[in-house]
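Engineer: Sequence below, structure please.
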Amino acid sequence: MPEKFEHGGAVYAAAAKTGDNALIDFSANINPLGLSKIVKQAIMDNVGNVIHYPDTAMTELKNKIGTVYDIAPQNIIMGNGAVELLYVLCHVLQPKNVLLIAPTFSEYERAARSVDATINYCFLSEQHEFELPLQKLIISLKNKDMLFLCNPNNPTGTLYSAENIAIVVEHAEANNCFVVVDESFMDFISNSGDFSVKSLLNGCHNLLIIHSMTKFFALPGLRLGFAACSDAEVIRRMNLDKDPWNVNCLAQKAGLAALDDKIYRRRSRSYTRSEINYLYEELSQLPLLKVYKPSVNYILLNIHKLGMDSARFYQIMLEKGIIVRDCANYPGLSGDFVRIAVKRREENDKLLDAVESIME
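Structural biologist: Model prediction:
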């Protein structure tokens, strides 16, 4: 079983362990098209600027994000990846009783524990396909001062309606509870307007939206993300709490180029959706797997019928040159679960061949 807060994407550690530098990493949920050529060129064109300090105001980047995502630029704060902002927020607001749905992204809990918050779980039900238990969640808000929601949820891939989240935010406000909604995978969804709650920002001062730019734009090594909140005091205090040079100059230029590359964004959504459907359909044909229907670029699997736990499955796949995400360390899951990313067709076929060979 992986350590409690261990993540996917540990390709360097896996390569060092196996001596194989050609491992295919299905444990990190990154855009299968990889880095945009326009973004790569922007990075190369600006390498010389690393002799200067980064722009602390990041006005151009905030304005571009504001235009693309329809968010007022003054409500935006930039981060060295979205995760940095989770920690900054917790250190600013100092929550005492935090509510998490489970299973979900582990950095919410880790950020909350960094300020000694008490963690409370609202568990999702496998029998109900990990859907949001709206009434149960609303009841659980009592005496909680912060709630984290991931939409689409990681690792289950469950997508929650904006209407249901709006109901949660309204009840949270009545309970003096601050809500963080992580929309880091929302870029992969063509009709994201039906699910994003950014339209609530102006009317809700107890809401902060987190958005990673590393997943969809394939920038995990550069680190780039943002948060948006209409409470000016929260944004002001977060800006004071973070490193003023937290986003390096290459990440800033990459972000600007990525947001301008409309062809890449459109092609990424189309290609990824095609491969999501392909991989889901092929995996669903394998009788010993329970495959949960994905909404974005990762798929949760229950491997219980294979007669092995997730640690053994991980090891066998690693020996076949493939890294998967062992989900045993997610509260609310167990050694019956693994998560795989959606990649290019050739890589997806290699994964399918590897899984099928286990069943022979």
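Engineer: Could you use CA atoms for every contact and neighbour count after this?
Structural biologist: OK.
Engineer: Remind me what the longest helix anywhere in the chain packs against, helices and strands.
Structural biologist: For the chain, the helix that runs over the most residues, judged by DSSP state H, is helix 262-284. Under the contact criterion of 3 or more CA pairs under 8 Å, 6 or more residues apart in numbering; DSSP states H and E, helix 262-284 touches strand 290-291, helix 345-359.
Engineer: For that helix, buried residues please.
Structural biologist: 264-265, 268-269, 271-273, 275-280, 283-284 (16 or more other CA atoms under 10 Å).
Engineer: one more to put side by side:
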Amino acid sequence: MAGLKLGATSPLKVYLGATAVSKIYFGATEIWAAGGSGATLVAAAGSFALTGSTATLKRALKMSAAAGSFILTGNPATLFQGIPPLVADAGSFVLTGNATALLYGRRLAADVGAFALTGNAAGLKRQFRMAAGAGAFALTGNAATLTTGAPFPLVNGTNTSLNDTLVTSHTVLLPASITVGELLIIVITLGGASTTLSTPAGWNQLFKVEGSSRTSAGYYRVATGSEGASVSVTSGATRKSRHQSFRISNYQGTPEATAANSLSTNPDPPTLTPSWGSDDVLWIAFEGHRGGTSSPTTAAPSGYTNFATGTTTGAANDDAVCSTARLTSVASSENPGVFTVVNSNWVAATMAIRGT
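Structural biologist: Predicted coordinates:
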């Protein structure tokens, strides 16, 4: 007799609803009897169906189907506590039922066939990921909620800082509670005439503009846990400076950016088309200019949120202003629109961070 196991456990009893069954057959083959040994349930080219009221699947159960269809039904068909992937090949995959709750980091994957998840209040939580190949993918139902683990990069922390005296070593404060593996980004703007900026040790240049009475740059690195509370950026001449920093998770690859500069009332981050094509992207629009409190930034690009701006405390050309705002979208390129400032020499940049 073939066996039936749930995870590594051979069940002593199996219920359909409130009724205990004595034997289970696959086709004409007996695969389980009460009190017998167990094994994995596997279906080949035919169909596989598990039905019943409160059909509960627990603790490392794995179900697989070949070219035929796979269906799991029942009220409420509950899947939880460490179940590994539910996988279907070229056939269709359907998960139905009222309140079909999928918890704790599960992954559902489908190949060329169709994939559908349906039900009332089908709640998907905690870094849940679903993937489909060339076939169709549908998520339906009333209040079908997906939470915690969105595909877009997450900004977990930020910080702002300034150097309000003329220095060549600019202390940029980093966000608190940095976690190993997070993406760290800093942006810096200098006041005064243009000069040079040196990339800090262990960091990578994201963008930089030096010239025509304007100096701004962005740098990034992957956190190793050795960063400390700040990083020092060196300028070629003594300048005041203003800065911002970010720590970001749920990303992949390396960020990309493009920058422009001009003299006007509307710093305009240029269009950026990342190399990876269309995907889930966190866009950060940046502008920096000299002038301090005499030339504040008053508005971010339309549609952008988390507008953050700051100046050094003076109002002369030696002072600096640094501003950012953010947007998430599924896109292959982005043109953020303009910031609004009093007329000034500015640098503007568009940064892209790819989601997982």
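Engineer: Next, the TM-score between them, please.
Structural biologist: Aligned and superposed, the two chains score 0.22 in TM-score terms (TM-score structural alignment, normalised by the length of the second structure); 115 aligned residues with a CA RMSD of 5.8 Å.
Engineer: Return the most buried member of the helices and strands packed on helix 262-284 of the first structure.
Structural biologist: Ranked by mean neighbour count, these are led by strand 290-291 with a mean of 18 (mean count of other CA atoms under 10 Å).
Engineer: what comes into contact with that one?
Structural biologist: Tyr280, Leu283, Ser284, Ile299, Leu300, Leu301, Asn302, Ile303 (CA atoms under 8 Å, 6 or more residues apart in numbering).
Engineer: any idea which of those is the one closest to Glu319 of the first structure?
Structural biologist: Ile303 (17.7 Å; CA to CA).
Engineer: Burial check on Thr234 of the second structure, number of neighbours?
Structural biologist: 17 (other CA atoms under 10 Å).
Engineer: Quickly note the distance from it to Thr168 of the second structure.
Structural biologist: 5 Å (CA to CA, to the nearest Å).
Engineer: Hmm, Thr311 of the second structure is touching Thr298, no?
Structural biologist: No: at 11.8 Å, Thr311 of the second structure does not count as touching Thr298 under the criterion of CA atoms under 8 Å.
Engineer: what about these two, which has more around it?
Structural biologist: Thr311 (29 against 12).
Engineer: if you skip the residues just before and after it, what's nearest to that one?
Structural biologist: Val321 (4.4 Å; CA to CA, 6 or more residues apart in numbering).
Engineer: my read: the one you found touches Ala308, true?
Structural biologist: No: assessed by CA under 8 Å, Val321 of the second structure is found out of contact with Ala308, at 10.7 Å.
Engineer: So for these two, which residue has more residues nearby?
Structural biologist: Val321 (30 against 17).
Engineer: Tell me how far that one lies from Ala285 of the second structure.
Structural biologist: Counting by CA to CA, the gap from Val321 of the second structure to Ala285 of the second structure is 14 Å.
Engineer: Likewise for Phe70 of the second structure?
Structural biologist: From Phe70 of the second structure to Ala285 of the second structure the distance is 46 Å (CA to CA).
Engineer: Looking at the two, which has the bigger crowd around it?
Structural biologist: Ala285 (29 against 24).
Engineer: if we can go back for a sec, now the contacts of strand 290-291 of the first structure in CSV, with distance to His91 of the first structure?
Structural biologist: Rendered in CSV, the data for the contacts of strand 290-291 of the first structure read as follows (distance: CA to CA, whole Å):
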residue, distance to His91 of the first structure
Tyr280, 40
Leu283, 42
Ser284, 43
Ile299, 33
Leu300, 32
Leu301, 35
Asn302, 36
Ile303, 39
